[in-house]
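Chemist: here is my input, please return the structure:
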Amino acid sequence: MKKKTLVLGASLNENRYSNIAIKRLRGKEVPVVAIGLRVGVVADVTIATEKVDFKDINTVTLYLNPTRQVAYYNYIISLKPKRVIFNPGTENMDFIKLLKENNIESEIACTLVLLSTNQY
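Modeler: Below you'll find the model as predicted:
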């Protein structure tokens, strides 16, 4: 089964890495859900603006700076993902510690690199 992924910090701007990540994930047929500041569609993925109770999330890939992540700590933990990917600029040791305490793996990596090297 493909690793259903939540892109958190999704953008409609085609120059943003979160937007590119959604397209690349969908290109590899990974099921994707997304939350961002504005409602819209990237590839075939509708971006929500609220904390939706998504089911069966394997991976959360973060495109939010550490300060903005705080509001999502409990939400992400409640989704019970297998792992959280901290993309460049999102590294957050406080959150990584909290994830570990909740038996959720964390990875400081780039989703785009993981996809391009078949390590996703």
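
Chemist: C-alpha from now on. contacts and neighbour counts both.
Modeler: Noted.

Chemist: helix, strand or coil: sort out Val113 for me.
Modeler: Using DSSP: H, G, I helix; E, B strand; the rest coil, the structure places Val113 in helix.

Chemist: ok, which stretches of the protein are strands?
Modeler: In order along the chain, the chain carries the following strands (DSSP state E): 5-10, 32-36, 40-42, 45-48, 59-62, 83-86, 105-108.

Chemist: could the ones you listed go into CSV alongside distance to Tyr17 and mean neighbour count?
Modeler: Putting the strands of the chain into CSV (distance: least, CA to CA, whole Å; neighbours: other CA atoms under 10 Å) gives the following:
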stretch, distance to Tyr17, mean neighbour count
strand 5-10, 9, 25
strand 32-36, 13, 23
strand 40-42, 12, 17
strand 45-48, 15, 18
strand 59-62, 10, 24
strand 83-86, 13, 22
strand 105-108, 15, 16
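
Chemist: now show me the structure for the sequence below, then we'll compare the two:
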Amino acid sequence: MSDKLTLIVGATTNPGRYAYFAASRLADAGIPFIPIGIKSGEVFGEKILDIRTKPELKSIHTITLYLGPVNQQEWIDYLIGLKPKRIIFNPGTENPVFFEKAKAQGIEVLPACTLVMLGSGQY
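Modeler: Below is the predicted model of the structure:
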């Protein structure tokens, strides 16, 4: 069991989406995760939290993003305020403004793919 509690931003119950694959792979790897987004439901035993309520979350190690830059704007300050150690910007989610804001707060910024990182032991 890892202590890298991961927040999956843009979580979904749609098995065709990369955020769903990430939840599956994290669950298989024994890495605890919290799914959050605007869709309701449950993935791999975890209830998807409603990001619109900006829930107070503690001890987030990693945020993995599955929201495009246009949809990130409203949540940037909230996500940075969770004080993660790192944010993984999956392909298509790269956002220079978010990068710089996160870096300024001492957060590691990775333009990478969570699925590749998990599959190659780099997570």
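
Chemist: list the TM-score for the superposed pair.
Modeler: Structural agreement between the two chains, given as a TM-score (TM-score structural alignment, normalised by the length of structure 1), stands at 0.96; 120 aligned residues with a CA RMSD of 0.9 Å.

Chemist: mind putting the strands of structure 1 in a markdown table, distance to Ile22 of structure 1 included?
Modeler: Below are the strands of structure 1 laid out as a markdown table (distance: least, CA to CA, whole Å):
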| stretch | distance to Ile22 of structure 1 |
| --- | --- |
| strand 5-10 | 7 |
| strand 32-36 | 7 |
| strand 40-42 | 7 |
| strand 45-48 | 8 |
| strand 59-62 | 10 |
| strand 83-86 | 14 |
| strand 105-108 | 18 |
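
Chemist: what's the closest of those strands to Arg68 of structure 1?
Modeler: Within the strands of structure 1, the stretch nearest Arg68 of structure 1 is strand 5-10; the backing value is 9.4 Å (CA to CA).

Chemist: just checking, what packs against the closest one?
Modeler: Counting contacts by 3 or more CA pairs under 8 Å, 6 or more residues apart in numbering; DSSP states H and E, strand 5-10 of structure 1 packs against helix 17-27, strand 32-36, strand 59-62.

Chemist: report the central residue of structure 2.
Modeler: The structure's structure 2 has its C-alpha centroid closest to Thr64; by CA atoms, centre = their mean the separation is 2.5 Å.

Chemist: does that residue touch Leu7 like I think?
Modeler: Yes: taking contact to mean CA atoms under 8 Å, the distance of 6.2 Å between Thr64 of structure 2 and Leu7 places them in contact.

Chemist: and the residue of structure 1 positioned farthest from its centre, how far from Ser11 of structure 1?
Modeler: Among the residues of structure 1, the one whose C-alpha is farthest from the average of all C-alpha positions is Glu101, by CA atoms, centre = their mean at 19.5 Å. Separation of Glu101 of structure 1 from Ser11 of structure 1 (CA to CA, to the nearest Å): 30 Å.

Chemist: likewise Val52 of structure 1?
Modeler: Using CA to CA, Val52 of structure 1 is found at 17 Å from Ser11 of structure 1.

Chemist: compare the two and say which is more crowded by neighbours.
Modeler: When Val52 of structure 1 is set against Ser11 and neighbours are counted by other CA atoms under 10 Å, the residue ahead is Ser11, at 25 against 12.

Chemist: distance check, the more buried one against Val30 of structure 1.
Modeler: 18 Å.
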